[in-house]
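1. kindly generate the corresponding structure for this input.
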Amino acid sequence: MARLEYRLLDEAKGYPLLFYYDPIDKDEISLRFACDYLVKGHVVYEKTSCAIEPGCYVIYVKHSTEEQAVDYTHTAVRRWDSIQMELREFSAEATVYPLVHTYYFKDDDDALLHLQSDYLIHQGREWEKTSTEVDEDRHLYIYYAQLAE
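-> Here you go, the predicted structure:
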């Protein structure tokens, strides 16, 4: 088990600690390192970098000025003992992103490989990743993508 910290990217304030998880499994840290955004308490944070420090893993974030937390009405039912990842269709003009598919993983490695992949094939259609997110409010990961051209 390890320790993970989320720190605000603010050098003038000494990179203040926002959240920490201790203990946390290294597999979950890897999943979070793979995400571009964190949603927590209905606030969206954008990852700027990740670091490994003595005795601690760190994700540096800033408040997102472009993204807002969305209350999705169409979401899959939570399954116990699985990692859930939604594939959502991204559009720059949209404020809500339609749910395309929900993946359920029993293995952290499978979830991580999906989050790190630039493309996913679902029902014969190729989706190109635009960003990824860990949504703590809904206890899942989100893979935002556009249909590949």
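
2. okay, CA-based contacts and neighbour counts for the rest of this
-> Noted.

3. state the helix or strand in which the residue lying closest to residue 117 once chain neighbours are set aside lies.
-> If you skip the residues right next to it in sequence, residue 117 has residue 129 as its closest partner in space, 7.6 Å away by CA to CA, 6 or more residues apart in numbering. When secondary structure is defined using DSSP states H and E, the element that contains residue 129 is strand 125-135.

4. how near is the residue nearest to residue 117 to residue 54?
-> Residue 129 sits 33 Å away from residue 54, going by CA to CA, to the nearest Å.

5. more crowded one of these two?
-> residue 129 (22 against 6; other CA atoms under 10 Å).

6. surely that one and residue 121 touch.
-> No. Taking CA atoms under 8 Å as the definition, residue 129 is not a contact partner of residue 121, at 11.0 Å.

7. what is in contact with the two at once?
-> Among the neighbours of residue 129, none is also in contact with residue 121 (CA atoms under 8 Å, 6 or more residues apart in numbering).

8. and residue 1, what does it touch?
-> Applying CA under 8 Å, 6+ apart as the definition, the contact partners of residue 1 turn out to be 22-26.

9. compare with the first, here's sequence two:
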Amino acid sequence: MARLEYRLYEEGGDLPLLYYYEAIEREEAALRFACDYLIKDGTVYEKTSCAVEPDCYVIYVKTAEDEKAMPWDRPSPGVSGGLCMELREYRETGADYRLVHTFSFQDSLEAMLHLQANYLYVDGQEWYRTSVEIDEERETFVYYAEMT
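-> Just a heads-up that it's a prediction; the model follows:
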């Protein structure tokens, strides 16, 4: 196990440490590397890059000034728990992204495949990914997509 750090990316700055997690599993670090955004403490951060250092995974982020944390309810966990991912319809205009489907994964590799997929199919409809976030406050991943 290694350490995972979120560092604030500032142009010409010293990259201050925002958050860290000790003894994180590689699978969780990989899931977080796949996300474009992090929501934590009411703030939305946008990933700028990732790094692998000796005994440490690093995700560099900047505050997403044009984004805000959505006040959605925490998703209901699946019958047997696991990792949760919501598919939400992204719209350029508007701030309410309709919940299309909720996935529950028992396997982190299956979750990773969904997070990294450019397209998902739900109820015979194809969805194209626009971004993915980890919402720590709701303990879920959110896959934003447009209907194709």
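
10. need the TM-score between these chains.
-> Once the chains are laid over each other, their TM-score by TM-score structural alignment, normalised by the length of structure 2 reads 0.95; 147 aligned residues with a CA RMSD of 1.2 Å.

11. returning to what we had before: now the buried members of the contacts of residue 1 of structure 1.
-> Burial by neighbour count, judged by 16 or more other CA atoms under 10 Å, picks out nothing from the contacts of residue 1 of structure 1.

12. now for the nearest residue to residue 128 of structure 1 once chain neighbours are set aside, how many residues are close by?
-> Once its chain neighbours are removed from consideration, residue 128 of structure 1 has its nearest residue in residue 119; the separation is 4.6 Å (CA to CA, 6+ apart). Around residue 119 of structure 1 sit 17 other residues, with neighbours defined as other CA under 10 Å.

13. same question for residue 20 of structure 1.
-> For residue 20 of structure 1, the number of neighbouring residues by other CA under 10 Å comes to 16.

14. sec struct for it, please.
-> Secondary structure assignment for residue 20 of structure 1 (DSSP: H, G, I helix; E, B strand; the rest coil): strand.

15. skipping adjacent residues, who's closest to it in space?
-> That would be residue 5: by CA to CA, 6+ apart, it lies 4.3 Å from residue 20 of structure 1.

16. same check, this time on residue 29 of structure 1
-> Closest residue to residue 29 of structure 1 apart from its sequence neighbours, by CA to CA, 6+ apart: residue 4 at 7.0 Å.

17. same check on residue 47 of structure 2?
-> If you skip the residues right next to it in sequence, residue 47 of structure 2 has residue 61 as its closest partner in space, 4.3 Å away by CA to CA, 6+ apart.

18. what's the counterpart of residue 52 of structure 2 in structure 1?
-> The pairwise alignment with structure 1 assigns residue 52 of structure 2 to residue 52, based on TM-score structural alignment.

19. quick one, what contacts its match?
-> Each residue near residue 52 of structure 1 by CA under 8 Å, 6+ apart is listed here: residue 58.
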